[in-house]
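Undergrad: sequence and predicted structure, then a few things I'm wondering about:
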Amino acid sequence: MNIVFMFKKRIMKNLLLTLACFCTTFYLMAQKADVNSLREAELNRFKIMVAQDGAGLDKVLHKDLVYIHSSGTQDTKASYIESIVSQKTIYAIIEPEEFTQRIYGNIGINTGIVNVTNKKDGAFLPVNRLKFTDVFIFENGRWQMVSWQSLKINK
């Protein structure tokens, strides 16, 4: 009977160890998915900006958005969407050069360098190379940008 008890104990230990390994692997995969979903949310936002999609911007921008341009001017969610929809600001091309993400609970931070080409009066303007930090919050099952700040840097 003692041998049967030891055998059952060994099986139980192996099952618990296997379960612990599975849970750890699943947790690490889920974190990677969060980073990937944050990255995709940012890239999608860039596409929406270029497409001048006001409804799309309304979904990806948080109601408390503070958007500080590289020029130092500041927008709210409403004023930022208005500037894009009215074509006061036209983003023709947005290309990330460096791009990293970090997750802290339901807060995501993107940092990097992005090359932005605007248009004015039908003509392309010189490329702005921007170093940026932005903050997203995960609410209602999706990432929304709540803050953006950028600075022009030398080419």
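TA: That came in fine, so what should we check first?
Undergrad: only C-alpha atoms for contact and neighbour calcs from this point on.
TA: Noted.
Undergrad: which strand or helix spans Gln87?
TA: Following DSSP states H and E, one finds Gln87 outside all helices and strands.
Undergrad: tell me the spacing between it and Asn118.
TA: Counting by CA to CA, to the nearest Å, the gap from Gln87 to Asn118 is 11 Å.
Undergrad: between these two, point out the one with more neighbours.
TA: For Gln87 versus Asn118, the count of surrounding residues by other CA atoms under 10 Å is larger for Asn118: 18 against 13.
Undergrad: another structure for you, compare them:
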Amino acid sequence: MTQDSSEEAAIRAAESALYAAMIAVDLAALDKVLSPDLSYIHSTAVAEGKAEYLDRVKARHYDYNSIASRDVVMRIRGDLAVMNGTLDMAVATAGGPNLMMTLLFVLIWTKQDGRWLLSLRQAINAGVRPA
């Protein structure tokens, strides 16, 4: 396995851990994968830092039911990695109905203290329907 392929595997594992923690409302696991300087930009144009995002997850403002990425392209440049692709997400927001969303996304990962942490997430809504 080359260095790039082992780094790509580590980043994909971090992405999987991120989605599993979001669905499980596992704040400790989320804290481990999110960078202290996180900027989490929702498809609704709401931008949150790490503390605000974790507070809203804890309050169940977001109720994630399923999250799966596809058609992912990854570029790794040293301690920075950029992922983009399509995300299929079933989520209810603020007690609203459960919606199946298709999002175009960008994730920026930075390697900090030997671990890949999510530094920026930005999504654009590509379609919504009832789940």
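TA: That came through fine. All of these numbers come straight from a predicted model, not from anything done at the bench.
Undergrad: and the aligned partner of Val50 of structure 1 in structure 2, helix, strand or coil?
TA: Mapped onto structure 2 by TM-score structural alignment, Val50 of structure 1 lines up with Ile23. Classification of Ile23 of structure 2 using DSSP: H, G, I helix; E, B strand; the rest coil returns helix.
Undergrad: now swap in Ala13 of structure 2 and tell me
TA: Using three-state DSSP, the secondary structure recorded for Ala13 of structure 2 is helix.
Undergrad: aligned counterpart of it in structure 1, please.
TA: Match for Ala13 of structure 2 (TM-score structural alignment): Glu40.
Undergrad: in terms of helices and strands, where is Asp31 of structure 2?
TA: helix 27-33.
Undergrad: what's the average distance of that helix to structure 1?
TA: Helix 27-33 of structure 2, aligned to structure 1 and superposed, deviates on average by 0.8 Å (mean CA distance after the TM-score superposition for structure 1).
Undergrad: surely Leu30 of structure 2 touches Leu18?
TA: Yes. Counting by CA atoms under 8 Å, Leu30 of structure 2 touches Leu18, with 6.2 Å between them.
Undergrad: picking that back up, would you mind pulling up the elements that the helix holding Asp31 of structure 2 packs against?
TA: helix 3-24, helix 50-58, strand 115-130 (3 or more CA pairs under 8 Å, 6 or more residues apart in numbering; DSSP states H and E).
Undergrad: can you point out the buried residues in the longest one?
TA: Within helix 3-24 of structure 2, the residues that qualify as buried are Glu7, Glu8, Ile11, Arg12, Ala14, Glu15, Leu18, Tyr19, Ala20, Ala21, Met22, Ile23, counting by 16 or more other CA atoms under 10 Å.
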